[in-house]
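Asker: 3D model of this:
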Amino acid sequence: MVAITDKEFKQLTEYIKVNYGIHLKEEKLMLLTGRLQKVLQQEGFNNFTDYYHHILNDQTGQAVVTLVDKITTNHTFFMREADHFYFFRDRVLPFLANTVQDKDLRIWCAASSTGEEPYTLAMVIDEFFGKDKVFWDTKLLATDISSQVLDIAKKGIYSNEKIAPLPKHWKTNYFKKHDNENSVLIDKIRNEVIYRKFNLMDTTLPFKKKFYTIFCRNVMIYFDYKTKIELVNRLYHHMEYGGYLFIGHSESLTKEFTKFKYIMPAIYRKE
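Answerer: The predicted model follows:
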């Protein structure tokens, strides 16, 4: 196993924090080195200094892609924090249905991981609008910094165990058998989600229109205070008035640094 020095750990974690907002404290040293061992072996590096310089000098960008895929935690599942989806169905969608004049819902899943969150929202939307859905632009934007998880999400293939928490009629109406152990989303739902690679640390968000709903859940727990403030302010700026922000239940926003109004745990609104 290739050991990492304090200097190397500081160099690597500072690079990760500056470029991706992820704050890895000293207690994450073993986690970081463990996740990168195979990369160093495959690339033939005997120390983390050479690996660090490889990341800085790699013109292809593949070294950074690999690093991001290794350090990010993509733990998610269908109906995670289910009360959010019920609130979205019972409060947000009726509000949007009655107020959005151009019939463009403009919903963004800012850390989509392997797709369970945006696909759940797509199924909620499909069921809510029913036959009237044809009159609306219901496509969702789903972004993540990891190319690996985006590739998984685009396929829309999930184990039968993973889709078990979903309502029975959803599993019947929105999935078809892929093989004995997996199911695949039907095109009607899979095509509702537009996947893009995006780094939340980018100071300029490349979106022409503002959003009515942003899901940015279980991301800011990895950010330090300053990074969190800056991100929330950008999200606020890119949201329409009356729009909703959903964050993770282990996260919170304080009045001292955000204009978002608290609605209920992990749900905020721009008013």
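
Asker: going forward, measure contacts and count neighbours with C-alpha atoms only.
Answerer: Noted.

Asker: ranges for the helices of the chain?
Answerer: Using DSSP state H, the helices of the chain run over 6-20, 29-43, 48-57, 62-71, 82-87, 93-99, 116-129, 147-155, 168-174, 187-190, 225-237.

Asker: second input sequence below; structure requested for side-by-side comparison:
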Amino acid sequence: MANSDGQQTEGLWSLKSLPQMDDKEFIRWQDLLEKRTGMNLPVERKVFLQTSLGIRMREIGCPSYQAYFDMVAKGAKAMVEWTVLVDRLTVQETRFYRDEDAFNLVKDYLCTRPPHALTQKSIEAWSVGCSTGEEPYTLAMIIEEALEAEKLKGYYGVTGTDISIPALAKARAAVYPARKLVTLNQERKDKYFNQLTGNEFAVVPRLKERVCFSRVNVLELKDAPMHGMTVIFCQNLLIYFKRWRRKEILNRLAERLVPGGLLVLGQGEIVDWHNPLLERIPSDNTLAFIRHNERDN
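Answerer: Down below sits the predicted model:
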């Protein structure tokens, strides 16, 4: 039984089914997402959008797609609600060491690529679209292990960027459920995590202090402060964008690499992109590029 009329009304509302989203409404949401985030939402993902909006609308008791659109598009609380919605639409389930081939390539690059990447003044890595932080912390593990393998004590730092403020807050907290660690061997679990409870693990302080996080919209990369990066890791992000925008994003990232720097992408995320600054690394299992040491190469 409800404690008040308001709670009873809210409970009844949560059980109501939402109307189907018509084509006109879908196009309005498509345009808003494209304009603000660059995200491309094809008609095939209409059900995904409708479901995601519907869940949030039930949570706050919003009766229609039009009313919710107005809520995120204008008004005093628009940006707060927009932040919540973007988090729902963009944050994906991820894990540590998710793409073993790609991370192994990074480690091999650090240890063997001339000029020796580990002997540089500092190693700077950037995880673009870092979500809740698993990727940048994995990069920190890889760099630390590469330094240890070569018996070096160089400085390194990793920056994780994302558009989702809630995701970045989780990344900064650096506390993860056990399921996020399933792709790590026991040695890495013991070395890089402290167990808090039976199901929660915290990144150890020495690794956590090497990683920082910042909110960056990839539509605004020209204003991002990251420059001279040794490694840029950008996986499972480009799939959200139209082909021309993917190329635009990648060209911006190529400019941010130090000469000799490494750009790692997700397999199949781009197939017809070429940049005169970069040379593709021959590999059947990864999609990665090296920036030329000289412009005329």
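
Asker: circling back: highest average neighbour count across the helices of structure 1?
Answerer: helix 116-129 (a mean of 20; mean count of other C-alpha atoms under 10 Å).

Asker: what helices and strands are in contact with that helix?
Answerer: Here helix 116-129 of structure 1 touches helix 82-87, strand 140-144, helix 187-190, strand 193-197, going by 3 or more C-alpha pairs under 8 Å, 6 or more residues apart in numbering; DSSP states H and E.

Asker: what about it, how far off from structure 2?
Answerer: Compared with structure 2 after fitting, helix 116-129 of structure 1 has a mean deviation of 1.4 Å; criterion: mean C-alpha distance after the TM-score superposition for structure 1.

Asker: so how far is that helix off the chain centroid?
Answerer: 16 Å (C-alpha atoms, centre = their mean, to the nearest Å).

Asker: residue range for it in structure 2?
Answerer: The aligned range for helix 116-129 of structure 1 in structure 2 is 134-147, by TM-score structural alignment.

Asker: still on that earlier bit, tabulate the helices and strands packed on helix 116-129 of structure 1 (CSV), appending distance to I16 of structure 1.
Answerer: Below are those laid out as CSV (distance: least, C-alpha to C-alpha, whole Å):
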stretch, distance to I16 of structure 1
helix 82-87, 30
strand 140-144, 15
helix 187-190, 32
strand 193-197, 17
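
Asker: ok, which of these comes nearest Q11 of structure 1?
Answerer: strand 140-144 (24.0 Å; C-alpha to C-alpha).

Asker: can you check which part of structure 2 that closest one sits on?
Answerer: Going by TM-score structural alignment: strand 140-144 of structure 1 matches residues 158-162.

Asker: and the matching stretch against structure 1, how far off on average?
Answerer: Mean deviation for stretch 158-162 of structure 2: 0.6 Å (mean C-alpha distance after the TM-score superposition for structure 1).

Asker: contacting residues around that stretch?
Answerer: 124-131, 133, 136-137, 139-140, 168, 210-217 (C-alpha atoms under 8 Å, 6 or more residues apart in numbering).

Asker: what sits closest to the residue positioned nearest the centre of structure 2 if chain neighbours are left out?
Answerer: For structure 2, G129 is the residue whose C-alpha lies nearest the centre (C-alpha atoms, centre = their mean; 2.2 Å). Take G129 of structure 2 and drop its neighbours on the chain: the residue closest to it by C-alpha to C-alpha, 6 or more residues apart in numbering is D162, 4.6 Å away.

Asker: now do the same contact list for A73 of structure 2.
Answerer: With contacts defined as C-alpha under 8 Å, 6+ apart, the neighbours of A73 of structure 2 are M79, W82.

Asker: counterpart of it in structure 1?
Answerer: Checking TM-score structural alignment: A73 of structure 2 goes with L56.

Asker: how about L237 of structure 2?
Answerer: Match for L237 of structure 2 (TM-score structural alignment): V219.

Asker: next: Y192 of structure 2.
Answerer: Looks like Y192 of structure 2 aligns to Y174 there (TM-score structural alignment).

Asker: hang on, its match packs against R190?
Answerer: No: in this structure, Y174 of structure 1 is not within contact of R190 by C-alpha atoms under 8 Å, at 9.3 Å.
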